[in-house]
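# No letters, just coordinates:
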């Protein structure tokens, strides 16, 4: 890749994701190497892998199931931390910023300093990203199988997916506030594992290799049988009045994380975009790529990588398995994750109160079509 001109010292690099574009590995690298990047004049904002609570407080979004809303003061504390960094470059990275509406974007821009803010967003081919997004939704409680969900996404221009991930919709929403000159688009290269780490190293003038992905930093996708097991669990076991914390702890951070600790079974393929979806996705991608070129955004990578072929490169496997076909080791790993999650922290009640009222576990959270 050609050399990238670093952002000026004192820049507040706001990385807005979106989800499923390689952000986890980048955030993990920054978080585990805080001291090293600080020695080179870069402050990674927040204390954890990403400042999730603070960003949710800013955006006013509902957040994950079981999330306890925080007061706006936690965002204000993060702003004070960023201010204290002075002329250091600062990285604020959180995929939940992709959920921000204009008022939240305007506040972030004002709070961090209009003369300092530079927004970075990733772009990834739709046919590669949609199966990952559906899988993430299943881990959050979605009960719908992939094909009906995907048909709804493609048919509904107001679907949450386009708000969070749209090549032009998400980009334009931020550009309207910060200006197109303060946005960098990074096109994900699926064939180059180190592309994103090198991009951030050059943007921030860091030593080559400092952010190189480390073991455990990637957020591996679930295989077809793994995600189907979780979806069926959502259908069978999740009553409408369970506390959100129950699903969050035992399924999202219990069963699914346990399955991800093991290499994926080669006999259990990934979920793939079906043949029928390629033509409409290709048409949309073509239109949006032309719009991004015309807008004149700074682009790192090749926008042509966003083109979706009009036909699948290889036949997709069925996404909904026959009953009884989920592998036994998948079920065992999921069960062990639930047990570990139960033992790791104090128990929590299944329902919010003795009457069984509590946070509903429906098919989505936040905006329409989640």
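Arrived safely, thanks for sending. The model shown is predicted, which means the values in this text are computed figures rather than measured ones.

# okay, CA-based contacts and neighbour counts for the rest of this
Noted.

# doesn't residue 20 make contact with residue 132?
Yes. Using Cα atoms under 8 Å, residue 132 is in contact with residue 20, at 6.3 Å.

# Now the common contact residues for these two.
With Cα atoms under 8 Å, 6 or more residues apart in numbering applied, the contact sets of residue 132 and residue 20 do not overlap.

# in stretch 190-199, what counts as buried?
Neighbour-count burial for stretch 190-199 flags 195, 196, 197, 198, 199 (criterion: 16 or more other Cα atoms under 10 Å).

# Use this one as the comparison:
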């Protein structure tokens, strides 16, 4: 029976990719130290989609939430489940998840980031999840109180009320995302502190993340989404084709030359919202790992909205993207051409190894 289960529930764009990379890159070391990461990163993602009964989930996958929970319950030590999509579960789904892991001690970890950076991150994630709404339309929806999905799935107070209320106060944690310029492994150390992972146990590579796209690149993707119609629906077909061949292979590689974000005309409004959020968290009984002051926006610069780009800028980026996709296609062709030769080479090596083993056995029998 598991002793403790740590549920890291998100939110997206709060360093979860970096934390998960450290965990999975060191899963064997963690396992030897008594920490189980059940399944794999893909398995935990599939289980999250099953738990949420998401419309885009693949119904025939192996890893359901019940299967993941059963594996967790059998482990005699501590268990870590980390998926930023868990924070979007509704009340009933969250309750089912916690109940399925008992009688282990269930601990809930949420992460929070300042709203100045969170607003554009949420919109970008929605575009990368096949949405087609404009950035300005999203910001107006937030101002008019019509963006419940944003508040419920991307802000710590709402996620903690859904998940944290299911466990005792001493098992609820809020990790604040350090500001730019902080020590590069500080976020990991905050998570490790909660889970009781000793310093030095895990090998910490250079922090990696899910890189943001620039204003032109994300606007190009938004328009592609609209043009797709019913082709490549979310989730698997879209990920296999659009993410693999356009987003990951080309758009991410272009860098983030033209950043976008909330305009300075909304700076005071964002500061007021941040203070409200901090007050909510001060009043909510949980352990803060970091500093609530980090939820206050600090560096607020004027940026370009993707809505403001002219067609000439987008045409240039579109042409460069096509060129990039041609290079990507060529590399896939080269890989496909090499594949039969590589397979044959592996088979020959395996056969040679088998012959050597048989010769050794024959020699031993003769002697």
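Everything's here; your move. Keep in mind that what you see is a predicted model, and the values were worked out from it rather than measured.

# which part of structure 1 lines up with the longest strand along structure 2?
When structure 2 is parsed with DSSP state E, its longest strand is strand 105-112. Per the alignment by TM-score structural alignment, strand 105-112 of structure 2 matches residues 116-123 in structure 1.

# Give me the contacts around that stretch.
Contacting residues not belonging to stretch 116-123 of structure 1 are listed as 10-18, 21, 109, 167, 171, 178, 182-188, 306 [Cα under 8 Å, 6+ apart].

# One more: stretch 268-277 of structure 2?
Contacts with stretch 268-277 of structure 2, where a contact means Cα under 8 Å, 6+ apart, come from 114, 115, 116, 157, 295, 296, 297.

# Aligned to the fifth one, what sits in structure 1?
Residue correspondence to structure 1 (TM-score structural alignment): residue 295 of structure 2 is matched to residue 306.

# Against residue 202 of structure 2, how distant is the corresponding residue of structure 2 for residue 39 of structure 1?
Matched across to structure 2, residue 39 of structure 1 falls on residue 32, judged by TM-score structural alignment. Using Cα to Cα, to the nearest Å, residue 32 of structure 2 is found at 12 Å from residue 202 of structure 2.

# now swap in residue 275 of structure 2 and tell me
Counting by Cα to Cα, the gap from residue 275 of structure 2 to residue 202 of structure 2 is 36 Å.

# what's the answer for residue 125 of structure 2, then?
Applying Cα to Cα, the value for residue 125 of structure 2 to residue 202 of structure 2 is 29 Å.

# Counterpart of residue 205 of structure 2 over in structure 1?
In structure 1, residue 205 of structure 2 lands on residue 214 (TM-score structural alignment).

# What of residue 148 of structure 2?
If you follow residue 148 of structure 2 across to structure 1 using TM-score structural alignment, you land on residue 159.

# And residue 72 of structure 2, by the same measure?
Counting by TM-score structural alignment, residue 72 of structure 2 corresponds to residue 82 in structure 1.

# neighbours around residue 28 of structure 1, how many?
Residue 28 of structure 1: 22 surrounding residues under other Cα atoms under 10 Å.

# Could you check which residue of structure 2 pairs with it?
Alignment note: residue 28 of structure 1 maps to residue 21 in structure 2; criterion TM-score structural alignment.

# secondary structure class for that match?
Under DSSP: H, G, I helix; E, B strand; the rest coil, residue 21 of structure 2 falls in the helix class.

# Which residue comes closest to it once chain neighbours are left out?
Leaving aside its chain neighbours, residue 21 of structure 2 sits nearest to residue 208 (7.7 Å; criterion: Cα to Cα, 6 or more residues apart in numbering).
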